[in-house]
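# here you go, sequence then predicted model.
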Amino acid sequence: MLFDLQSRGRRTAVKIVYLGLAVLIGGGLVLFGVGTGTGGGGLLDIFNNDTQDTSSQISNTEKRAQRAVRVNPQDAAAWAELARARYLRAGVGDNFNETEGTFTAQGQTQLRSAEQAWERYLALRPARPDSNVARLMAQAYAALNQSADAADAWEIVTEEDPSSAAYSQLATYAWDAGQDRKGDLASEKAVELAPEAQQRTVRTTLERTKRAIAEQRVQDAVNSGAVTTAR
């Protein structure tokens, strides 16, 4: 998977390729807190701010959301807020290794709790799913090696943010999930939406991303075979 915590080479290669694309076309990614409508809140903000105050705020938000869903399990907004709070909790303290840039085992447990809240939210079929929380959940699913779920979450983002950056990210998640047709369509859309002067670069970068993912998939298969043979 794209953000396989056990595959540093893959994580580095593909993330660098995609980050280069994101910077080139102006971001629009939660990584930088751009385009979320929150005036910040990107991953860099979350994971670099480990103050007591931040942790306390997240805890209070989570508790409020938990109370709200207990009182009214049909409160979709409360489930979305709970998913958001649990995701944010996964990014602070002992839940996140800032040196490695990865979630710890504790952090991944928090991400799974966020996933449960998100699934409850989606089960209520909100008329307009929260794209800001969807951005966070896509990151959560990627960290949990669930690229297909990440792609599903990111499709919600593209509905609210039909930009070249958003479709580029969708293509990346889809390819990593083995959903090549979806990835190719998203890639084509990303190129189409990019400024004309940047379309060639966007296309080339996405081609490199797809190739890197495909090569890593082959390498993973080889490594898996080697492990099986060794056993």
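Good, I have the coordinates.

# contacts, neighbours, all on C-alpha from now
Will do.

# residues in contact with the spatially most central residue of the chain?
Nearest residue to the geometric centre of the chain (C-alpha atoms, centre = their mean): Gln139, 1.9 Å. Under the criterion of C-alpha atoms under 8 Å, 6 or more residues apart in numbering, the contact list for Gln139 reads Ala150.

# before we move on, which element is it in?
helix 131-143 (DSSP states H and E).

# centre of the chain to that helix, how far?
4 Å (C-alpha atoms, centre = their mean, to the nearest Å).

# contacts only, for Val23.
Not one residue lies near Val23 by C-alpha under 8 Å, 6+ apart.

# how about Thr61?
Thr61 is in contact with 81-82, 85, counting by C-alpha under 8 Å, 6+ apart.

# what residues does the strand or helix carrying Asp184 touch?
Taking DSSP H and E as the definition, Asp184 sits inside helix 180-193. With C-alpha under 8 Å, 6+ apart as the test, helix 180-193 has contacts from 163-168, 170-175, 199-200, 202-203, 206.

# so after that helix, what's the next helix or strand?
The first helix or strand that comes after helix 180-193 along the chain, using DSSP H and E, is helix 199-230.

# how big is the angle separating that next one from helix 180-193?
Here helix 199-230 points in a direction 160 degrees away from that of helix 180-193 (axes from the mean of the first three to the mean of the last three C-alpha atoms, to 10 degrees).

# report all helices and strands that helix 199-230 contacts.
Applying 3 or more C-alpha pairs under 8 Å, 6 or more residues apart in numbering; DSSP states H and E, one finds that helix 199-230 contacts helix 8-24, helix 164-176, helix 180-193.

# and those: which comes nearest Pro73?
Using C-alpha to C-alpha as the criterion, the shortest distance between Pro73 and the helices and strands packed on helix 199-230 is 30.8 Å, found for helix 164-176.

# ok, second structure coming up, stack it against the first:
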Amino acid sequence: MLFDLQSPGRRRIIKVVYAMLAILLAVGLVGFGIGSDATGGLSEVFGGGSADTGFEDEIEDAEKRAEEQPRNERAQLELVTLYIQQGNQQLEVDASTGQTSVTSDAGESYGKAADAWAAYLALKPKNPDDGAALQMANTFFLLAQSQTTATDARAEVENAADAQQVAVEANPSRGNLGNLALYLFFAGEFGKAEQAVQQAAAKGGSDKQFDQIRTQAEAFERQVKQEAKQGAQSGGANPLDGGSGALGGGSSLQTP
């Protein structure tokens, strides 16, 4: 566990973490194209915050099919997509800043999408749907940015990495591997992230972007450790409750 919000020092640290995540998100996810191949991805998350999304009837029909055919993989995948689309429409966007907020309705819809995704994976599909995996990776990462504790945020980032891993196994493309590396960096799993970077780089293309991600990941790790140290000095306890990575688990980033 990294830290919670029990003290001003810890609240300051989590703000730094989210600020760094926002920077990495802007540089990394746009560059690697997260969501570009998945319906319902980050490019579609701007809704009006309305609980009435127009998907209610479709979801009701899909839920009925999934209940009647619990072993039907496609029925579960349909629920995944519909719940994500519903959640996207329930997001709120600040007109002045463009910042997206996950409403309680959106969070509930995304949670149902996660449940449907888990039910789908429990069926052990022979060839998991990489498009749905990318949608879920996007969704979990969006949820991570809306959490109020680092423990919860990291759990969602780890969920995003797990979903992205499914996409990688189905399609080990340079982009999918690069996206996996980013999620692992955000989770503080720097060693695993570096492995994914190396696998992606082996696919060819320019290394400039990967070098940029490494540099920013190193800065992210240093900043979080520095803030943790300052928080410990001011609060009398180390906000990083153990663990060697920047997010309380995993190894430090190693560059070749």
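Sure, I can see it. This one's a predicted model, so the numbers in the text were calculated from it and none came from an experiment.

# in the second structure, point out the residues matching the helix holding Asp184 of the first structure.
Counting by TM-score structural alignment, helix 180-193 of the first structure lines up with residues 190-203 of the second structure.

# any buried residues in that stretch, and which?
Across stretch 190-203 of the second structure, burial judged by 16 or more other C-alpha atoms under 10 Å covers 190-194, 196-201.

# ok now it, how far from the chain's centre?
18 Å.

# quick check, Pro129 of the first structure in a helix?
No: using DSSP: H, G, I helix; E, B strand; the rest coil, the assignment for Pro129 of the first structure is coil, not a helix.

# count of neighbours near it?
Neighbourhood size, Pro129 of the first structure [other C-alpha atoms under 10 Å]: 19.

# got it, and Trp79 of the first structure?
A count of neighbours around Trp79 of the first structure, defined by other C-alpha under 10 Å, yields 26.

# can you find the partner of it in the second structure?
Alignment note (TM-score structural alignment): Trp79 of the first structure maps to Gln76 of the second structure.

# what's the mean deviation for the host helix or strand of its match versus the first structure?
When secondary structure is defined using DSSP H and E, the element that contains Gln76 of the second structure is helix 73-89. Here helix 73-89 of the second structure, set against the first structure after superposition, deviates by a mean of 1.4 Å using mean C-alpha distance after the TM-score superposition for the first structure.

# what comes up buried for that helix?
Under the neighbour-count criterion of 16+ other C-alpha under 10 Å, helix 73-89 of the second structure has 73, 75-89 buried.

# shared with the second structure, which of the contacts of Thr61 of the first structure?
Shared contacts between this structure and the second structure among the contacts of Thr61 of the first structure (both residues aligned by TM-score structural alignment, their matches' C-alpha atoms under 8 Å) comprise Ala85.

# if we can go back for a sec, what angle sits between the helix holding Asp184 of the first structure and helix 164-176?
160 degrees.

# and helix 180-193 of the first structure, how far from the second structure on average?
Superposing on the second structure places helix 180-193 of the first structure at an average distance of 1.7 Å from its equivalents, by mean C-alpha distance after the TM-score superposition for the first structure.

# and the helices and strands packed on helix 199-230 of the first structure as JSON lines, adding distance to Gln106 of the first structure?
Formatted as JSON lines, those follow (distance: least, C-alpha to C-alpha, whole Å):
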{"stretch": "helix 8-24", "distance to Gln106 of the first structure": "20"}
{"stretch": "helix 164-176", "distance to Gln106 of the first structure": "24"}
{"stretch": "helix 180-193", "distance to Gln106 of the first structure": "31"}
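
# so what's Gly235 of the second structure closest to, chain neighbours aside?
On the basis of C-alpha to C-alpha, 6 or more residues apart in numbering, the spatially nearest residue to Gly235 of the second structure that is not a chain neighbour turns out to be Gly9, at 6.5 Å.

# count residues in the vicinity of the one you found, would you?
Other residues within reach of Gly9 of the second structure, judged by other C-alpha under 10 Å, total 22.

# ok, Glu60 of the second structure next?
A total of 12 residues lie near Glu60 of the second structure under the criterion other C-alpha under 10 Å.

# can you name the helix or strand that it falls in?
Glu60 of the second structure is part of helix 56-68 when elements are defined by DSSP H and E.

# and the angle for that helix with helix 73-89?
Between the axes of helix 56-68 of the second structure and helix 73-89, defined by the same axes, to 10 degrees, the angle is 150 degrees.

# number of residues surrounding the residue lying closest to Phe220 of the second structure once chain neighbours are set aside?
In space, Phe220 of the second structure comes closest to Met20 once its chain neighbours are excluded; the distance is 6.1 Å by C-alpha to C-alpha, 6+ apart. Here the count is done by other C-alpha under 10 Å, and Met20 of the second structure has 20 residues near it.

# please pull up the equivalent of Met20 of the second structure in the first structure.
In the first structure, Met20 of the second structure lands on Ala13 (TM-score structural alignment).
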